[in-house]
Structure formats: structure tokens, C-alpha cells
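Asker: structural data only, the sequence is not supplied:
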């Protein structure tokens, strides 16, 4: 199989779909890999590094999209990239379709085979390709939040951990999954006053054992959420419903009542965000203010630590890339139920039910859609 790795073109996105070590594994499995010129420069890899492990370099993304059997990316394809997809071509990347109707319509029209990292599952129902970026984003959320609270960024001017004689900032984390857990770890480590909200009793028990007296763990009722958010200096939105649009848990009314200079970091923004006042921002222009509350809603947060993120992501995606290349998409999807769960679009059909619900579009079960393509 010919695998294509284009350069990412989203704002301040320096990650790349495959590092040279991953390319070497594909080449050793008998496949060909083409990488766009300077695609790895953002994380310190030259074209020569890719050539040394057996890849070929192409000057333009258009050539890669025209030639490759499978496109491996990091972020969702932008409009110019979607226009280059073709029928039967495999696209393996993050998609986040639920809040993105234009992308959904374009991918369906392309008749490509679109497999989303974020909906691939493992044998335990976990999300193995979302997990590494969730870990990165959770940890980055506290770094971003700490900076957002600085006075020069229109925040209240609070130091997360305080100093002797001065109380620390109150950090509220909504959601105790992978993102929330990692955010809480960082906030606790910096000495903040941390509260984690979640509705899963098993998750709460696990968090209680993990954090002990270093963080408060509270069941997330509407009353508890409102009380904690209004008292917070920094709120981290870490809610995830796999494949679906994030629920808007923090309302405009909550934001109006929050303390002036407080901050929110909406890590769920890729799925539409869990604050009613959220809209996606970029690393170039990361924040805006609503009702004196500073909003940080960067849609590709891990791109800021591109080298760490790329390696972490490649560690997770490489076995699936090899499986798709060695077996072809039909056999790979038939033989791996978790990978089949990652199938969002195929042959002009939408196969992710939560995305279909979000856009009021027709849904075809992935098994049925795949059977029609064999």
C-alpha cells in the first residue's frame, strides 16, 4: 500500500501523522510512504530523516492526495484537503465531525473511507487513540489556565499555587476522565485548591483513592456544578461523549455570575465545547473575554507541544496504520470491532450514529456499510 503523510495546515499545527520511526515500520512491512516536503520540520525532523528510513518526499500535498491509497494525518482535513479526497481512499486522522457540518458533508460527498482516531475503541471500550492527546491536553489545560489568569492576559492576576500567607487559586475540573484526571494532577502539583466534578460513581471512587485529601471529588448535580463554577478562579471543561457534541454544561448565566477575571479552558472545544459561550480559537489568538471571564478555547491544544504530542500519538496509531496497510481496510475493519467503531464515513454513507444525530442525517450501521463495499 502507498501511504501518504501530508504536512498539517491548521493554524499553528506542527504535528505530523508519522515520525521517521513509524515510517520505517511501514517500509519494513513492504509498504511505500510519501511525505510532504518539510512536513516534519515543526518537530525537528528533516526530509533527509524520512528519506533515510525509506520514504519518498513530494513537494506538494496535491501529489500526495492524488497518489496515496491511505492518508495519515493528525487534524481534521481542511476544506482544501477535503476537496482532494477521492472515492475509496482511506483517511485516518482525528475528525471530530459532530460539531462540524461542512466537514461531514464534504467527507460524505468524497466517498472516501474516513476513520476517526477519536472513536476507535479497545477491548475494554476505552479510546486508545484519543487517550494520548487527552493526557497532553489535560496537562496543558493547567499551563494555559495559569497563564490566562495573569493580569497581562486580562485575568484576575492570581498565582495558581499562591504563596505562604496567600490562598491558592480555586480550580474546578468538570469531568473526571483522562483529560480531567491529568488536569487535576497538574493543578494539585502546583498547589491549587482543586475540585473535580463527575457523574460516574466508579470514576469518583477511583479519583478519591488517587487524590485522597489533595483534591475534592464531588458528584456533579446541577446545584453542585453551579456552586463550584461560581466560586472558581479557573474552570477546566473536560467533558467527553465519544463521537458526539459536548453537552453545554456551563451556561451563559453561569458565566455572567462568575468572578471578574476568572478563566475557563474548554478542552472539549474540538467537540463543540461544554461552555455555552465557547467558540474555537487558535494558538495565534487563543483567548477572548465574555462578561469579564477570560475564555481559552484553542481547538488543537496539543499542537503547541508538537514533538511530545506527535510521538505520543504515533505510539498509539502505528499498530492500526500497519493493520490497515497489511490487511486492507475491508479485512482490517471486519477483523477488529474497535477499529470498525472508528469508521465514520464510507462510500458516501455516514456510519457514526452520534454524528448522524448531531446533524439530523441518515445513519447506516458500519457493519452494513462495510458489507456493501466488499
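Answerer: Sure, I can see it. Fair warning: this is a prediction, and the values are worked out from it, not measured in the lab.
Asker: can we go C-alpha only for contacts and neighbour counts from here?
Answerer: Fine.
Asker: do a quick rundown of the strands in the stretch 51-200 of the chain.
Answerer: Listed in chain order, the strands of the stretch 51-200 of the chain (DSSP state E, counting those that start in this stretch) span 56-58, 70-72, 90-93, 113-116, 170-174, 193-198.
Asker: where's residue 228, which helix or strand?
Answerer: Here residue 228, judged by DSSP states H and E, is contained in helix 222-231.
Asker: hmm, back to that, CSV for the strands of the stretch 51-200 of the chain, including distance to residue 325 and mean neighbour count?
Answerer: Converted to CSV, the strands of the stretch 51-200 of the chain look like this (distance: least, CA to CA, whole Å; neighbours: other CA atoms under 10 Å):
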stretch, distance to residue 325, mean neighbour count
strand 56-58, 17, 19
strand 70-72, 8, 24
strand 90-93, 10, 24
strand 113-116, 13, 26
strand 170-174, 39, 28
strand 193-198, 39, 24
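Asker: how many neighbours does the nearest residue to residue 167 once chain neighbours are set aside have?
Answerer: Nearest residue to residue 167, sequence neighbours excluded (CA to CA, 6 or more residues apart in numbering): residue 161, at 7.7 Å. The number of residues packed near residue 161 is 19, by other CA atoms under 10 Å.
Asker: ok, structure two:
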């Protein structure tokens, strides 16, 4: 099979779909990999690295897209829409619930679109989302701590505090992978941490993980209204696979937060769970509304591409190899991979995405 790896076009997205080691694995299995010039440079992989792995370097994006399968990191942006071809396999993060124009184009194009974020194991875990969720969760506190600095527009709060001065308060909405990793970082810094979740079993598990170091609360509107105003850093970490994230924090609640507090919504690529937050970019990561600093970069792991590319490839490569070896028959052989199928034969396939775009079904 011919596999294309185009350079990512999202603002300051330095990750790359396949690392040189993944390319070598594909080439050793008899496949041909076409990598756009400098596609991996931002992640620390040179053209020479890919050549040594067995890839062919192509000068333009269209030469990488003109293949049986295209492996990316982020969803195609409008300038890439004309490059998507009927009958090819597109394997990448898609987050269609928050991207109607992309959804419509994928249906029209007749591509087979498989989304990393909806590949699901029998235990309901999301193996291709998890590595980036771990990174995004950890970065949410790292970035939040930075934007709490006065020079960045924040309150001037040190999350860990110092002897004689209270530490900052971190409120995390959602106790899944993102929320757990955010809590680990915040606890490590010495912050006061609260996690809200609607899953009592998950809260019980988190108690075994954190003990009394984290306050674990059942999430409802009254609880959210109570804790949000006191947050120095509010982290949105809500995920409903394939669907738009629910809005948990209203504009009214945000207005009650102290001036210079910070919101980081990791769920922004699924529409976000905070009403006042909209997508930003690594170039312009924040804005201020109601006196609160909002951070809404949807590709947060792109800030650490060397780590993120390798972590992603560790999870995606076995599935890429299955698709390369078996084509679409891999979907029949692997039910977990089949759950990643979002669009096929000019139709929406994934049940959750079909619910979001009922008018396109």
C-alpha cells in the first residue's frame, strides 16, 4: 500500500503522523511511505531520518495526499479539502462533532475516514486518545500555572504557595484521563485540588489514587456553581466520545470568578464545556473575558511534538500496520478499529456523530 504523510497545517502544529521508526516498520512490511518535505522537522525528525527509514520524500502536500492511505495528526483544514480523494483511507484525529464543514466535505468526498479518538477497546477505553489526553492533562496545569503569572495577565498566584501563604486552588471538571493527569501535576505543585465527576465509581478509584490530597465531588449544577468562583485555575476535562462536550460552566458562573483567574478547556476540540471559551491557537493562545484569562488551544500536545509524536505513534502504529496490510478488511477483523470509522461511502457511520448531524444522515 502507498501511505502518505503530509505536513500538518494547523497553527504551530509540529507533530507528524508517522515517526521514522513507524515508517521503517511499514517499509519492512513491504509498503511505500511518502513523506512531505520537512513534515517531521518540528518534532525533531529530519528528511534524512525518513530516507534512512525507507520513505520517499515528496516536495508538495498533494504528492503526500495522492496515496491509498493518509496518516495525519490533526483534522484536515479547509485548504486541504481539495486534496482529499474518493476511496482513500484517512486516519487521524477528526473531532467531527465540533466540525460541521469538515463532516460535510468528508461525506461528499467519498473518503473512508477513521478517527483516532473513537477507536474503542472492549473495556470502553480509547487507546489512541489516551496518550494525547495524558499530555494535554499535564500541559493544562503547566500552561495554567504560566498564565496565572501577572506578566501573562493572571492574578499573580503561585499554585504551590509558600510557607505562610495559601496555595492556589485548581478545580477540574471531569475525572477521566485528562482530569487525572491534571490533578497529578497540580498536586505535585502543591496546589489545592478539587475534581468533579458524575461517575461515582471513578471518584472511588480516584480516592485510591489521591487519598485526601484531592477533594472529590459529585458533579451537578449546584456544586459547580459553588466551587467555580473560588478557582484560581479552572480546567475543563469532559469527554463524551464522538459527541460535543456538554456546557457545564455558564457565562454567569465565569463572571463570578476573580479577575485574573485562568480557564483551560481541554475539551475545546469537542466544542468545550465552558460557555465563554472558544478555540484559540498556539500563536494567540489566550483572551480575556469577564476579567478571566481563557486558554482554548485545541492542539495542546503540539507544544511538545518530540514527546507527543512518539507517544501517539506507540499507540497508532499497530492500527496503521493493520490497515496497510489488510486495507478495509482490517475493520472487519478488529472491532475496536471498526469503532473508529466515522465516514464511509458518502455516509456518516459513527452513531454518536450521526446523532450530532441528524440532518446529514
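Answerer: Cool, got the structure. All figures in this text were calculated on a predicted structure; none of them were measured in a lab.
Asker: between the strands of the stretch 51-200 of structure 1, which one is closest to residue 232 of structure 1.
Answerer: Among those, the nearest to residue 232 of structure 1 by CA to CA is strand 170-174 (5.1 Å).
Asker: just checking, what packs against that closest one?
Answerer: helix 178-189, strand 193-198, helix 222-231, strand 234-237 (3 or more CA pairs under 8 Å, 6 or more residues apart in numbering; DSSP states H and E).
Asker: which of the ones you listed is buried the deepest?
Answerer: Among these, the stretch with the highest mean neighbour count (mean count of other CA atoms under 10 Å) is strand 234-237, at a mean of 29.
Asker: give the next helix or strand downstream of it.
Answerer: helix 252-257.
Asker: show me what that following helix is packed against.
Answerer: helix 222-231.
Asker: spit out the contact partners of residue 216 of structure 1.
Answerer: Under the criterion of CA atoms under 8 Å, 6 or more residues apart in numbering, the neighbours of residue 216 of structure 1 are 194, 195, 196, 208.
Asker: could I get the full set of helices for the stretch 51-200 of structure 2?
Answerer: 61-65, 100-109, 130-147, 177-189, 200-210 (DSSP state H, counting those that start in this stretch).
Asker: correction: the stretch 251-374 of structure 1
Answerer: 252-257, 306-335, 337-340, 353-359, 366-371.
Asker: the strands of the stretch 51-200 of structure 1 into a markdown table, with extra columns for distance to residue 298 of structure 1?
Answerer: Converted to a markdown table, the strands of the stretch 51-200 of structure 1 look like this (distance: least, CA to CA, whole Å):
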| stretch | distance to residue 298 of structure 1 |
| --- | --- |
| strand 56-58 | 30 |
| strand 70-72 | 22 |
| strand 90-93 | 18 |
| strand 113-116 | 20 |
| strand 170-174 | 17 |
| strand 193-198 | 22 |
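Asker: burial of residue 69 of structure 1, as a residue count?
Answerer: 18.
Asker: surely it meets residue 90?
Answerer: Yes - contact criterion CA atoms under 8 Å: residue 69 of structure 1 and residue 90 qualify, at 6.3 Å.
Asker: I figured residue 298 of structure 2 hits residue 281, correct?
Answerer: Yes - contact status for residue 298 of structure 2 versus residue 281: in contact at 7.3 Å, counting by CA under 8 Å.
Asker: one step back: residue 171 of structure 1 versus the residue nearest to residue 167 of structure 1, what's the distance?
Answerer: 10 Å (CA to CA, to the nearest Å).
Asker: looking at structure 2, which of the contacts of residue 216 of structure 1 hold up?
Answerer: Using both residues aligned by TM-score structural alignment, their matches' CA atoms under 8 Å, structure 2 keeps these contacts from the contacts of residue 216 of structure 1: 194, 195, 196.
Asker: mind putting the helices and strands packed on strand 170-174 of structure 1 in JSON lines, distance to residue 303 of structure 1 included?
Answerer: Below are those laid out as JSON lines (distance: least, CA to CA, whole Å):
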{"stretch": "helix 178-189", "distance to residue 303 of structure 1": "16"}
{"stretch": "strand 193-198", "distance to residue 303 of structure 1": "26"}
{"stretch": "helix 222-231", "distance to residue 303 of structure 1": "28"}
{"stretch": "strand 234-237", "distance to residue 303 of structure 1": "18"}
